[in-house]
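Engineer: sequence first, predicted model second:
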Amino acid sequence: MIELKPFAKLGGADHGWLKAKHHFSFASYYDPANVSHGALRVWNDDEIAPNSGFPAHPHANMEIITYVREGAITHQDSLGNKGRTEAGDVQVMSAGSGIRHSEYNLEPSKTKIFQIWIEPTTQGGQPTWGSKPFPKSNRSGKLVTIASGIDGDDDALPIRANARVLATTLKAGESAEYAADKARHLYLVPAAGSIEVNGVRVNARDGAAIRDEATLKITALEDAELVLVDAA
């Protein structure tokens, strides 16, 4: 089963400095029928204007993955971590028992991110933050796990959730396959380009909520970049 969520129909907000689209209920957008997809709780498509961003604010008991599509985001938190994550790189914050952080676009041009929140398997614990480069050239034509709480995904950034986050870039006509457990909750969004997933067309920045599929065959209808979450 593949439920398409067209980008044009997503909830959202325009704050001037921030243009946000929400794949699931978030902030002032609330739809009781669209709160989560398994352990996947938030998928925000954010465009942040230059020299603006989110001032320090708290989080707890959430795994927060930031996938940078364009530009760069600069992070600072109450643990003393500081870092700049640019397109092709990923950052992960395990909020644990509680952390405060800020996220700013200090670049001269717009920054575009996906921010993904996944519910952790345990509450509390020491908060952590980390980032890692995953150059797009290294994941061309194949799905690469960029964050994971599943045993065996040793090269990925660690999260405290029964989930993994994968990404790939595909040239037009290329395909990638993913072996899925039918009981899992999969969610796929092309950051750029149109794709076909098991015969269903998914355009850039549309969402596809997937259940009861044993295998995903993803074919690029044009040059594409996509992110996939596989969650409990």
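Structural biologist: Happy to help now that I have it.
Engineer: going forward, measure contacts between C-alpha atoms and count neighbours the same way
Structural biologist: Fine.
Engineer: what are the ranges of the helices in the chain?
Structural biologist: Under the criterion DSSP state H, the chain carries no helices.
Engineer: nearest spatial neighbour of P32, skipping sequence neighbours?
Structural biologist: Nearest residue to P32, sequence neighbours excluded (Cα to Cα, 6 or more residues apart in numbering): S25, at 7.7 Å.
Engineer: same check on K112?
Structural biologist: In space, not counting the residues next to it along the chain, K112 is nearest to E47; the distance is 4.5 Å by Cα to Cα, 6+ apart.
Engineer: what about versus this one:
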Amino acid sequence: MLTIRRSDERGYADHGWLKSFHSFSFAGYHDPQHVHFSVLRVINEDRVAPGQGFGQHGHRDMEIFSYVLSGELAHRDTLGNGSAIGPGRVQIMTTGSGVEHSEFNHSASEPVHFLQIWLFPRARNLEPRYAEKDFDAADKRGRLCLILSPDGRDGSLTLQQDAFIYASLLDGDERAELALGAQRQAYVHLVRGALTINGTRLAGGDALMLTDEPTLTLEQGEDAEVLVFDLPVISAA
């Protein structure tokens, strides 16, 4: 079964310095039909004004990763990490038993545009940790590049959940497929461009949820950048 959620159906918040689209219920936006999908809890598409950002605040019991589309995102946390993340570099933080961090636009003149994504972890009170890695355009061109997995396979970052997350760049005749195993489902977020997935045409910001589908096929891309989440069929805690 295929379920489409169009970009303009998402929640939206304009705080002046922050403009954010919410794929799932978040902060002041609540949609009982879109609280989570499997273990996927948050996809926020954020645009942060130059020099602005999120001051130090705490999280626990969540896997949080950032995927930068343009600009640079400055990160600092109470684990002692500090860096600026640009396009192609993925950061993952296990908040576990508790960690505080801040995120700011690293530039004083240009906005930063990024996705912040949360997943429920495999267990509570895990040891907090942080990691980051570059996945350049060549890694993602015309194929599904595994960026996060439970065991760090194929050069991916490790995620504390039974989820596999892929990134891809597709254009023209380029085509990619993913076999979905038993008791698996998929959530596809089209970051930008246009793309056909299992016969369904998507535009930037659209999402497609797939249940009881054996294969995911991505084709007919037009400058498409996409994230694919291979997720377990379970109820999130």
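Structural biologist: Nice, I can see it. What you are looking at is a predicted structure, and each value in this text was computed from that prediction instead of being measured.
Engineer: TM between them?
Structural biologist: The TM-score (TM-score structural alignment, normalised by the length of the first structure) is 0.96; 231 aligned residues with a Cα RMSD of 1.2 Å.
Engineer: how far away is the residue nearest to P32 of the first structure from S194 of the first structure?
Structural biologist: Distance of S25 of the first structure to S194 of the first structure, given as Cα to Cα, to the nearest Å: 25 Å.
Engineer: check E86 of the first structure too.
Structural biologist: The value you get for E86 of the first structure to S194 of the first structure, if Cα to Cα is used, is 23 Å.
Engineer: again with A209 of the first structure
Structural biologist: 16 Å.
Engineer: go on, T66 of the first structure?
Structural biologist: Distance from T66 of the first structure to S194 of the first structure, by Cα to Cα: 22 Å.
Engineer: for the residue nearest to W129 of the first structure when sequence neighbours are not counted, give me its contacts.
Structural biologist: In this structure, W129 of the first structure finds its nearest non-sequential neighbour in M93, 4.3 Å apart by Cα to Cα, 6+ apart. By Cα atoms under 8 Å, 6 or more residues apart in numbering, M93 of the first structure lies in contact with E63, I64, I65, P127, T128, W129, G130, I159.
Engineer: now do K112 of the first structure
Structural biologist: D45, D46, E47, I48, V68, R69, E70, G71, A72.
Engineer: and these, which of them are buried?
Structural biologist: D45, D46, E47, I48, V68, R69, E70, G71, A72 (16 or more other Cα atoms under 10 Å).
Engineer: closest to D181 of the first structure among those?
Structural biologist: Ranked by distance to D181 of the first structure (Cα to Cα), those are led by D45 at 26.4 Å.
Engineer: thought the closest one was touching A20?
Structural biologist: Yes: D45 of the first structure lies in contact with A20 (Cα atoms under 8 Å); the separation is 5.6 Å.
Engineer: A186 of the second structure maps to what in the first structure?
Structural biologist: Matched to the first structure by TM-score structural alignment, A186 of the second structure sits across from L186.
Engineer: pretty sure its match contacts D212?
Structural biologist: No: between L186 of the first structure and D212 there is no contact under Cα under 8 Å: 9.4 Å.
Engineer: between these two, tell me which one has more neighbours.
Structural biologist: Taking other Cα atoms under 10 Å, L186 of the first structure and D212 do not tie; L186 has more neighbours (28 against 14).
Engineer: residues in contact with the more buried one?
Structural biologist: By Cα under 8 Å, 6+ apart, the contact set of L186 of the first structure is H37, A209, I210, R211, L228, V229, D230, A231.
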